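Enquirer: I'll drop the sequence and a predicted model, then ask my questions.
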Amino acid sequence: MNTNAKFGFLLAAILSVSGCSAINTAVSKRNLEVKTTMSETIWLDPVSASQRTIFLQVRNTTDKQIDIQQELKEKLTQKGYSVVQDPAAAHYWLQANVLKAEKMDPASAQGFLNSGYGGALSGAAIGALAAASATSHSNTIGAAGLIGGAIGLVGNALVEDVYYALITDVRVVEKTDNKVTSTEVAQLSNGNSGALNTSISSVDNKKRFQTRVLSNANQVNLEFEEAKPVLVEDLTTSISGIF
């Protein structure tokens, strides 16, 4: 086998091995997966059909255009609830704020993504070892190692394991015939060495519940606009499931 043929064979082997990580990611994460988790369960007492009225208030404090109100309203209506405009006429208040909508760091969030530099170094090492087994020429060994490293970098650059998340705070208020005492406590920083505690107590006929919902979307090379519809679908399904 001449030198050119040997070198071509080495490059093919390097390409195959160096691209394994990227190929595995592309194949295993080719389908969009969405998971939604609620931090706390909210238990509501069963009510009659006449009391199935909800005042809906939705906010979005992220930097992205996300509208969950219409889809949430449709899901509640399908469950037999009427969404009303007057909070005084509603048996329930449902308040939600989309707090965060952003690309997550796969390494810290799920631990699925290997370092790009790690893949490049592995490619370089494999290239050098493969060349050494076929030729003793130091220039060929160095060139093969560099090409293997470049292949690892390119592969990891083209294939990215992406996670997007929606984090939403949810509050449910339920009217009751009983008197309910609520105490709200706030802590404000007072410089670097102190804090100011403020508490407000009130008595009314409303029970209040709070929870947080996390929806994760994962796919290779995922864009937020692709993830948004399924994230909103899962999020609104989870919130409407409270009722």
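Expert: Now that the structure is in, tell me what you want to look at.
Enquirer: contacts and neighbour counts: CA atoms only from here.
Expert: Fine.
Enquirer: Helices of this protein, residue ranges please.
Expert: Ranges of helices in the chain, per DSSP state H, are 3-18, 20-28, 69-78, 106-109, 116-134, 138-158, 224-240.
Enquirer: Who are the packing partners of the shortest one?
Expert: Just to be clear, that refers to helix 106-109. For helix 106-109, the contact count by 3 or more C-alpha pairs under 8 Å, 6 or more residues apart in numbering; DSSP states H and E identifies strand 161-190 as packing neighbours.
Enquirer: Which one, of the helices of the chain, ends up nearest to T183?
Expert: When the helices of the chain are ranked by distance to T183, counting by C-alpha to C-alpha, first place goes to helix 224-240 at 25.2 Å.
Enquirer: Count residues in the vicinity of the residue lying closest to A144 once chain neighbours are set aside, would you?
Expert: Leaving out its chain neighbours, the residue that sits closest to A144 by C-alpha to C-alpha, 6 or more residues apart in numbering is G127, at 5.0 Å. The number of residues packed near G127 is 28, by other C-alpha atoms under 10 Å.
Enquirer: my guess is G127 meets A150, correct?
Expert: No: with contacts defined as C-alpha atoms under 8 Å, G127 does not count as touching A150, sitting 10.4 Å away.
Enquirer: thinking again about what came up before, got a list of what the residue nearest to A144 touches?
Expert: G127 makes contact with L10, L11, I14, I141, A144, G145, L146, I147, G148, G149 under the criterion C-alpha atoms under 8 Å, 6 or more residues apart in numbering.
Enquirer: burial count for S199?
Expert: Neighbourhood size, S199 [other C-alpha under 10 Å]: 9.
Enquirer: So it sits against A186, correct?
Expert: Yes: in this structure, S199 is within contact of A186 by C-alpha under 8 Å, at 6.3 Å.
Enquirer: ok, back up a step: CSV for the helices of the chain, including distance to S193?
Expert: What follows is the helices of the chain, written out as CSV (distance: least, C-alpha to C-alpha, whole Å):
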stretch, distance to S193
helix 3-18, 54
helix 20-28, 49
helix 69-78, 42
helix 106-109, 32
helix 116-134, 43
helix 138-158, 46
helix 224-240, 40
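Enquirer: take a look at this one as well, against the first:
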Amino acid sequence: MNKLFAGATLALSLSLFAGCAATGVAISKRNLDVQTKMSESVFIDPAAPQNMVLLVQVRNTSDKPDFTVQNAVESSLAARGWKLTRNPDEAQYMLQVNILQVGKSDQTAAEAMLGKGFGSEAMAVAGAGAIYAAGSDNSRHIVGGGLALGMADFVAGQMVKDVYFSAITDVQISQRTKSPVSLQGSQSLKQGTSGSENLSYAEESHWKRYRTRVLSSANKVNLSWEQAQPELVKGLSTSIAGMF
């Protein structure tokens, strides 16, 4: 009887604890938190009015092809006095954007991907589920308490979810130069599992290039994609246009 009473008491306490934890998340994450970060700062040379001619190219290689920032970026740049063109021969600047990942993700993994910088290999950013385990076989009241905690936490988790959405984007800005600049580089191309092929090159170009990676995120309790998407577009487009 004493063990049964102790088990019931422990189960009730753990259930209350799970409920309090869910309440704490609901309170601390009740307001939408939108942030945009860059892996490196980019400074481009000021342009004379006659040279403020810009080509904008946005690509989306994520699994959400409907997510786009091109219109928002172009509207912001046009409001700053930039003339937009589709002709690369006419452009004095080129803005190339590749959206790598969009959607629900894990904050730690998303920020780690930001830290790797432009062009780094994409990594999984989806959040992992939690696993709950019961106690030892010879402590039935502890097992019961663990099951109660798992059930209470499951119920609370269905009602209160800490949701994090992110958009990870690579950005390259090219600025036309009067004199040619030298470019040198190398690549290592894998040849199946048997080896690799190393390539090196040296050439001249009339473009200086600047590269960075941008992470835009939205976090709120029970946040939906419909709520997060316009905020991600706004944060990402503002950050990209702000480089000019």
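Expert: Sure thing, it's come through. Treat the numbers as computed from the prediction; the structure is a model and nothing was measured.
Enquirer: In TSV, list the contacts of G127 of the first structure along with distance to A26 of the first structure and neighbour count.
Expert: Rendered in TSV, the data for the contacts of G127 of the first structure read as follows (distance: C-alpha to C-alpha, whole Å; neighbours: other C-alpha atoms under 10 Å):
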residue	distance to A26 of the first structure	neighbour count
L10	24	22
L11	22	21
I14	19	28
I141	30	21
A144	25	26
G145	24	26
L146	24	19
I147	22	20
G148	19	32
G149	19	27
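Enquirer: Need the max-distance pair from these.
Expert: The largest separation in those, counting by C-alpha to C-alpha, is between L10 and G149 at 13.4 Å.
Enquirer: ok, the most centrally placed residue in the first structure - contacts?
Expert: When the first structure is reduced to its mean C-alpha position, the nearest residue by C-alpha atoms, centre = their mean turns out to be A165, at 2.2 Å. Taking C-alpha under 8 Å, 6+ apart as the definition of contact, the neighbours of A165 of the first structure are K100, A101, E102, K103, M104, L214, S215, N216, A217, L231.
Enquirer: mind checking how far the last one is from T36 of the first structure?
Expert: Using C-alpha to C-alpha, to the nearest Å, we find L231 of the first structure at a distance of 8 Å from T36 of the first structure.
Enquirer: Common neighbours of the two, please.
Expert: Contact criterion C-alpha under 8 Å, 6+ apart; residues bridging L231 of the first structure and T36 by contacting each: S215, N216.
Enquirer: who has more neighbours, those two?
Expert: Taking L231 of the first structure and T36 together and counting by other C-alpha under 10 Å, L231 has the greater number of neighbours (25 against 17).
Enquirer: Aligned to the more buried one, what sits in the second structure?
Expert: In the second structure, the residue matched to L231 of the first structure (TM-score structural alignment) is L232.
Enquirer: In space, what's closest to its match - neighbours in sequence excluded?
Expert: Sequence neighbours aside, S216 is the residue nearest to L232 of the second structure in space, at 5.9 Å (criterion: C-alpha to C-alpha, 6+ apart).
Enquirer: cool, and Y163 of the first structure?
Expert: On the basis of C-alpha to C-alpha, 6+ apart, the spatially nearest residue to Y163 of the first structure that is not a chain neighbour turns out to be N218, at 4.5 Å.
Enquirer: what do you get for K75 of the first structure?
Expert: In space, and not counting its chain neighbours, K75 of the first structure is closest to S240: 6.4 Å by C-alpha to C-alpha, 6+ apart.
Enquirer: Check the gap between the residue lying closest to S199 of the first structure once chain neighbours are set aside and L196 of the first structure for me.
Expert: Once its chain neighbours are removed from consideration, S199 of the first structure has its nearest residue in V185; the separation is 4.3 Å (C-alpha to C-alpha, 6+ apart). When distances are taken as C-alpha to C-alpha, V185 of the first structure and L196 of the first structure turn out to be 10 Å apart.
Enquirer: repeat for D204 of the first structure
Expert: In this structure, D204 of the first structure lies at 26 Å from L196 of the first structure, with C-alpha to C-alpha as the measure.
Enquirer: higher neighbour count, these two?
Expert: For the pair D204 of the first structure and L196, the greater number of neighbours falls to D204 (13 against 9), based on other C-alpha under 10 Å.
Enquirer: right, and the more buried one touches K179 too?
Expert: Yes: under the criterion of C-alpha under 8 Å, D204 of the first structure lies in contact with K179, with a separation of 5.6 Å.
Enquirer: Go ahead and name everything in contact with stretch 51-63 of the second structure.
Expert: 67-70, 74, 81-88, 90-102.
Enquirer: Please repeat the previous calculation with a cut-off of 7 Å.
Expert: By C-alpha atoms under 7 Å, 6 or more residues apart in numbering, the residues outside stretch 51-63 of the second structure that reach it are 70, 82-86, 88, 91-102.
Enquirer: how far away is the closest residue to R212 of the first structure other than its chain neighbours from T183 of the first structure?
Expert: When the adjacent residues along the chain are set aside, R212 of the first structure lies closest to D169, with 4.6 Å between them (C-alpha to C-alpha, 6+ apart). Applying C-alpha to C-alpha, the value for D169 of the first structure to T183 of the first structure is 19 Å.
Enquirer: Which of those two has more residues huddled nearby?
Expert: Relative neighbour count places D169 above the other of D169 of the first structure and T183, with 18 against 10, counting by other C-alpha under 10 Å.
Enquirer: check contacts around V159 of the first structure.
Expert: The neighbours of V159 of the first structure, taking C-alpha under 7 Å, 6+ apart as the test, are A22, A26, V220, N221.
Enquirer: Next up, the contacts around the closest residue in space to S166 of the second structure that isn't next to it in sequence.
Expert: Taking C-alpha to C-alpha, 6+ apart, and ignoring the residues beside it in sequence, S166 of the second structure has S217 as its nearest neighbour in space, at 4.3 Å. With C-alpha under 7 Å, 6+ apart as the criterion, the residues that contact S217 of the second structure are V34, Q35, T36, F165, S166, A167, L232.
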